[in-house]
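**Student:** Sequence unavailable; structure follows:
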């Protein structure tokens, strides 16, 4: 059913040989310096996608003191190109022979109960998935799901995405046995979906009681087979859960109608705004296209800041009475924001926010400035004024750029 798509997304034997040779080479160089290296993620399970080279190398340790320093000293000794990323345990992005490796410290443990965080569970996750997919075609089914999720924007457990992690996608396939069967079953999904591959719990209520309500707020609960007190999909938001169901239904309908569905499985999908321009034109709206790059060492921090900036920008436009029909973000190499906004329907009057009443100095300045306008206090304790002033959207965007320059590295916008 998906043979032609798999030919494009599955690594060829030649590519596999080349990639694993490079992995072996860097691992040997690190081990030569006394580091204990464990290959993790999709490359350890052979569920990776062609031409996608983000490779996880876990540096195992028993005593956490000084592990990041030891890794950095090793990288310097080996003269490798790297970037240090701050965190609870500092990790390193290493750029080696055209590939990006992440060297992540992980506690070497004998049993899952000793894990300090989910990273420490990685060797157990790898062993479990490999044991289940060996001698089957499930690795290809996982590839199909990963590429599909990346195309529809539901892949990634990062805080700025809140979608499905790579491990979660693997567990979905292990449960449903094929990509197509998963798509069929999502047609009837509704919160809360409960999947327990190894049958640890009799029902969802017992699982919630053991895991805790905070870890089971997500609309889907997948019991981690290697650590059953953990919900492997605790990061999944209602938004991403609903999007996955929506696009699964669309995919199934198009397949049944004999339509070409290859667009849902493109590896390097470029953001094409032409369809959004057509929609905006149909609605008689302008399209505001935005590219944002946040400041920070890691992609997670950068994109979190960029997303926060986008939300503030939307709020600023709404405060200034710009009617917004739809707004959303696309996570590409940078954060891309799309807003359908009506620039020619700006109200003549708008409400301007002032200071808190007990901020006497600022209050008096505000009152003096707006002595000819209606001034009043609202529930939040702030003073407001109704002013007759049209603000250009470009002015708001430039003002936002300046206001948040400490958290935003780059900001580009274009109005259509």
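**Tutor:** Ah, there it is. The structure presented is a predicted model; accordingly, all values stated were derived computationally and were not measured.
**Student:** From here on, just use CA atoms for contacts and neighbour counts.
**Tutor:** OK.
**Student:** Could I get the buried residue list for stretch 16-32?
**Tutor:** 16, 19, 22, 23, 26, 27, 30 (16 or more other CA atoms under 10 Å).
**Student:** which residues touch the residue sitting furthest away from the middle of the chain?
**Tutor:** Centroid-distance maximum for the chain: residue 372 at 48.3 Å, with CA atoms, centre = their mean. If you count contacts by CA atoms under 8 Å, 6 or more residues apart in numbering, residue 372 has none.
**Student:** Can you classify it by secondary structure?
**Tutor:** Under DSSP: H, G, I helix; E, B strand; the rest coil, the three-state class of residue 372 is coil.
**Student:** Okay, and which of the buried residues of stretch 16-32 map to strands?
**Tutor:** Per DSSP state E, strands hold no members of the buried residues of stretch 16-32.
**Student:** Any idea how many residues pack against residue 273?
**Tutor:** Neighbour count of residue 273, defined by other CA atoms under 10 Å: 12.
**Student:** Contact partners for the closest residue to residue 210 other than its chain neighbours?
**Tutor:** Nearest residue to residue 210, sequence neighbours excluded (CA to CA, 6 or more residues apart in numbering): residue 229, at 6.4 Å. Residue 229 sits next to 207, 210, 211, 223 when contact means CA under 8 Å, 6+ apart.
**Student:** put this beside the first:
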């Protein structure tokens, strides 16, 4: 687990606790048998060491949406694997598959991420051709298990609202030290002044859709039917710059984590590439940004 970077049930990591590892090994009888079984796991896998539930569908209902369900022998109403994210579940399954195919040292002792200097970081961003923005604010004084869920909730809200505004975020991540931040990498950060508003297919009534947009001052063209059979209007794209859209979202601060709302209200900044280079003076941020831009499964480093 350490070698794959998924050991620890803290909400910052969302991985496998020591207790969970022990239960899995005991359940399957050995490390080798665990690896072989886990290589075939699917999301929603149920492991019930004490056979508490007669029907596997019961824990799937009780712990709906959790990728791995391991019933606690002491408390059958508890999923010992509740902290494991879908991402880390998939990493473990993939690690087991590849370990069976080609066992090697890197699965247990992976190489550390090489820290990037300013020149290398600039080169990587230029090669990627993306626009990178980072929202930075004073980190709330919270333990990581409280802070990181709030950061991720804020991240999801920002990404959803950027998508609604028409901006395509390639990837995003969060970090925290004395400052906290949400990194956003855009495939496209500048949009044209026109956007499509796609309505219902021909099989559904489009009356309300047509009336609403015919009266709109933002209407440029339409209604017309596109090749898929849907009604379409072309409207004015109000925000054409990702940085402006991000600033608007940050100013509203709705549906953010509770303590993030308070922290952002006291002050924040949106930094671009030049600002990222200055942040490299912070060791934790340097580790974070180096991991982000050289991301790969640990055993491939």
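**Tutor:** Received it, and whenever you're ready, just let me know what you need. Since the model is a prediction, treat every value here as computed from it, not as a measurement.
**Student:** How alike are these chains, TM-score-wise?
**Tutor:** The TM-score (TM-score structural alignment, normalised by the length of the second structure) is 0.57; 240 aligned residues with a CA RMSD of 4.7 Å.
**Student:** on that earlier part again, tell me which helix or strand the residue nearest to residue 210 of the first structure sits in.
**Tutor:** In the assignment (DSSP states H and E), residue 229 of the first structure maps to no helix and no strand.
**Student:** where's it relative to residue 206 of the first structure, distance?
**Tutor:** To residue 206 of the first structure, residue 229 of the first structure is 11 Å away according to CA to CA, to the nearest Å.
**Student:** cool, residue 164 of the first structure as well?
**Tutor:** The gap separating residue 164 of the first structure from residue 206 of the first structure is 23 Å, by CA to CA.
**Student:** Residue 372 of the first structure too?
**Tutor:** For residue 372 of the first structure relative to residue 206 of the first structure (CA to CA), the value is 64 Å.
**Student:** okay, which residue is most central for the first structure?
**Tutor:** With CA atoms, centre = their mean applied to the first structure, the nearest residue to centre is residue 161, 3.0 Å.
**Student:** does it really touch residue 154, like I thought?
**Tutor:** Yes: Residue 161 of the first structure lies in contact with residue 154 (CA atoms under 8 Å); the separation is 7.4 Å.
**Student:** Where do the helices of the second structure begin and end?
**Tutor:** Along the second structure, counting by DSSP state H, helices occupy 18-28, 31-38, 57-62, 86-101, 118-128, 144-164, 207-214, 242-252, 258-265, 273-279, 283-293.
**Student:** is it true that residue 145 of the first structure touches residue 180?
**Tutor:** No: contact criterion CA under 8 Å: residue 145 of the first structure and residue 180 do not qualify, at 9.2 Å.
**Student:** ok, these two, which is more surrounded?
**Tutor:** Taking neighbours as other CA under 10 Å, residue 145 of the first structure and residue 180 compare with residue 145 leading, 23 against 17.
**Student:** The more buried one and residue 260 of the first structure, how far apart?
**Tutor:** Using CA to CA, residue 145 of the first structure is found at 17 Å from residue 260 of the first structure.
**Student:** same deal with residue 363 of the first structure?
**Tutor:** 62 Å.
**Student:** Let me see the contact set for the equivalent of residue 414 of the first structure over in the second structure.
**Tutor:** Counting by TM-score structural alignment, residue 414 of the first structure corresponds to residue 271 in the second structure. Contact analysis of residue 271 of the second structure by CA under 8 Å, 6+ apart lists 133, 134, 135, 136.
**Student:** so which of those residues hold up in the first structure?
**Tutor:** Among the contacts of residue 271 of the second structure, the contacts conserved in the first structure (both residues aligned by TM-score structural alignment, their matches' CA atoms under 8 Å) are 133, 134, 135.
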